[in-house]
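Asker: got a structure for you, letters missing:
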C-alpha cells in the first residue's frame, strides 16, 4: 500500500470512529509502529487529524462535538490508568462517592471496585455495569435515570431530580475540557446541567482529567475552576496550566505513570 493510500485509510478510520490507536493501525495496515506514527504526524501537519499520545483524534474543535465512549476510551490510556490509581487512594471503605460519566472515571471505577462497603452514586451506565458485575461485597450502586448520551451518560430532568435528594463525601468528575476562563466544560448542554447537580451532591469535587483536556472548551460550562477542590492529572500538564489552577485555588496532583505490566494486570482482574 502506498503512503497516500495508508493515510487515506487512517483518515477514513478517524472520521468514522472519532479516534484510532497506533496499535490498531499497525495490525490493520500491516506496517511498523514507526510508519504509522509518521503517517499520523503528516496528517496532523496537514490539519486533517489531531495527533495525541498513542493515536489520532478527529479534528473538529467544534464546541458541540461529543465523541462516543468507545472513541474516547482509545486515547491516553496510560495516563487515565495512572490518574485512576492515584485517585483511588482517596477512597476509604464505607465512603459514599459520586462518579460521573467518562472514560477516565470508568478507569477510576475499575480501581475502586475492590473497596468494601462503598456507596457509589453515578450517572454512567458503564460504571454501574462494571461495579454490578465485579464490585466488592457490601457495595451499593445508585444509578440515576435519564436520557442516554453518546458518552453513555444518563442526563436530563430525571437524573437531576434524583441527584437533588442525594449527598456524597466526594465527587470524582470527568470532563471534556478545562480552561482558565471557561472552567470545566462539556459539549452537551443537558449533561452540563446534570454534572452541576452531581457537584451539588458533594462536599468535595475531585476532577480526573489527563493533560490533553487543558485548553479544550466545550459548548457549556459545568463549573468554574475555583469550584474544584482537587485535580488529579498526569505530568504532561504544562507549568502555565498548573499555575492557572493553583491561582484558582485548585490542588493539583500529578499521577506517576504506571508501567505497562501494572496496567495489564489491573485490566486482567476486571
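Answerer: Looks like it came in fine. Since this is a predicted model, take the numbers as computed values, not measurements.
Asker: alpha carbons only for contacts and neighbour counts from here, please
Answerer: OK.
Asker: Give me the residue at the spatial middle of the chain.
Answerer: residue 104 (3.4 Å; Cα atoms, centre = their mean).
Asker: I figured it hits residue 213, correct?
Answerer: No. Counting by Cα atoms under 8 Å, residue 104 does not reach residue 213; the two are 11.4 Å apart.
Asker: Second structure for comparison follows:
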C-alpha cells in the first residue's frame, strides 16, 4: 500500500472516530454514505479502530469505548498505536528545542519518541518524570563509551522520582515537589486527551497533579498529541487550552477539528506542513536567549 493510501486511511478513520464520538455511535451504512466508500472498507476501518481501543464495535456499527475516561493503558499497549504519526510529531517538535535550554518532558509514548529525536541537540538540561524517557538519554550516553553526562554537548537528565504509573511515569508528592522548585524554557507535554470543554486531561488523578506542576513551571507549553487525542476526555483535567502555547499534531487531523483548534489555541503545528518560524526552531525575537539551564521561567 502506498504512503498516500495509508494517509487516506488514517484520515478516513479519524472522520469515523469523530462521527462516533460526536453522535454517540454510528452505523456502517451511514458511514459508507458519508465517506463514499464500500461497506467492506468501513468494516476494516472499524476493526482497526477497535484494535486500537478507540471505539467499540457493535452489531451494524460502532459506539464510543465504555468508561474511556478512567482507563489507562500501559506503556507497551500505547506504544503500538499511531506509530508513524508519533514519529512525525517527534521530528517536528524536536526543532523547537534550543541548544543549551532547560526543557521538561512528561511521560508518554509521544514524548518517548521525541526524546530519541533530541539526542543530537547539544547541552540540554532535561527534566522528566518518565522512566522510559530517561532511559533514552542514559542509553545514548552508555553507547557513547560511558562518558560522563557533563561532557560537552551531552544532555544533563534529571529524573524526578515518585510513584510509578501503568504508563511508566513517576507521580506523587516527591515528583510534584521536585518539579515545583524548577523552571523550564519549554515543556513538551504528552496527553491522554484534549478538548475545548475539558482542556488537557488524563485518567490518572496523581498524574494530573504532576502535570499541573509541569505546566506551572514552564515558560512555554508545547503539547505533542496525535489526531486521535482530540475530542478525548480523561477523568481529570489538569490544564485549560489557554495555558497551551503550541499543539503539535499529525496530518490526519480532520478539517473540523483543525478549525476548532485554531479558534482556541495560539498556534497549531501539523507535522509535515510548513509552520513558519516555529517549525524552524526559532522562538520569539532574535536575541531572546530563553531562561537556559538553571534560569527562571
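Answerer: That came through, no problem. All values derive from a computational prediction rather than experimental measurement.
Asker: related to what we said a few turns ago, counterpart of the residue nearest to the centre of structure 1 in structure 2?
Answerer: In structure 2, residue 104 of structure 1 lines up with residue 110, judged by TM-score structural alignment.
Asker: Roughly how far does the closest residue to that match other than its chain neighbours sit from residue 228 of structure 2?
Answerer: Closest residue to residue 110 of structure 2 in three dimensions, ignoring its sequence neighbours and counting by Cα to Cα, 6 or more residues apart in numbering: residue 86, at 5.4 Å. Look at residue 86 of structure 2 and residue 228 of structure 2: by Cα to Cα, to the nearest Å, they are 11 Å apart.
Asker: between the two, which one's more packed in?
Answerer: Here residue 86 of structure 2 and residue 228 are compared on neighbour count by other Cα atoms under 10 Å; more neighbours surround residue 86, at 25 against 22.
Asker: tell me which element that one is part of?
Answerer: Using DSSP states H and E, the secondary-structure element containing residue 86 of structure 2 is helix 83-94.
Asker: Touching that helix from outside, list them.
Answerer: By Cα atoms under 8 Å, 6 or more residues apart in numbering, the surrounding residues in contact with helix 83-94 of structure 2 are 109-111, 113-115, 117-118, 224-226, 248-251, 270-272, 279, 281.
Asker: Quick one: residues contacting the residue nearest to the centre of structure 1.
Answerer: Taking Cα under 8 Å, 6+ apart, we find residue 104 of structure 1 in contact with 80-81, 83-84, 174, 208-209.
Asker: Looking for the alignment partner of residue 230 of structure 1 in structure 2.
Answerer: Aligning on TM-score structural alignment places residue 230 of structure 1 opposite residue 246 in structure 2.
Asker: Go ahead and confirm its match touches residue 225.
Answerer: No. Between residue 246 of structure 2 and residue 225 there is no contact under Cα under 8 Å: 10.7 Å.
Asker: Compare neighbour counts for those two and give me the winner.
Answerer: More neighbours sit around residue 225 than around the other of residue 246 of structure 2 and residue 225, counting by other Cα under 10 Å; the figures are 26 against 20.
Asker: So that one versus residue 158 of structure 2, what's the distance?
Answerer: In this structure, residue 225 of structure 2 lies at 23 Å from residue 158 of structure 2, with Cα to Cα as the measure.
Asker: Kindly report the same for residue 15 of structure 2.
Answerer: On the measure of Cα to Cα, residue 15 of structure 2 and residue 158 of structure 2 end up 40 Å apart.
Asker: Which one of the two is surrounded by more residues?
Answerer: The neighbour count for residue 15 of structure 2 versus residue 158, taken as other Cα under 10 Å, is higher for residue 15 (21 against 14).
Asker: what's the counterpart of residue 88 of structure 1 in structure 2?
Answerer: Residue mapping for residue 88 of structure 1 onto structure 2 gives residue 94, with TM-score structural alignment as the criterion.
Asker: follow-up on the earlier one: out of the contacts of residue 104 of structure 1, who's nearest residue 14 of structure 1?
Answerer: Nearest to residue 14 of structure 1, judged by Cα to Cα, of the contacts of residue 104 of structure 1 is residue 80 at 20.8 Å.
Asker: Now for residue 16 of structure 1, how many residues are close by?
Answerer: Counted by other Cα under 10 Å, the residues lying close to residue 16 of structure 1 total 12.
Asker: same deal with the one 3 residues further on?
Answerer: Burial of residue 19 of structure 1 is recorded as 27 neighbouring residues (other Cα under 10 Å).
Asker: ok, now which ones touch residue 207 of structure 1?
Answerer: With contact taken as Cα under 8 Å, 6+ apart, residue 207 of structure 1 is in contact with 171-175, 228, 230-232.
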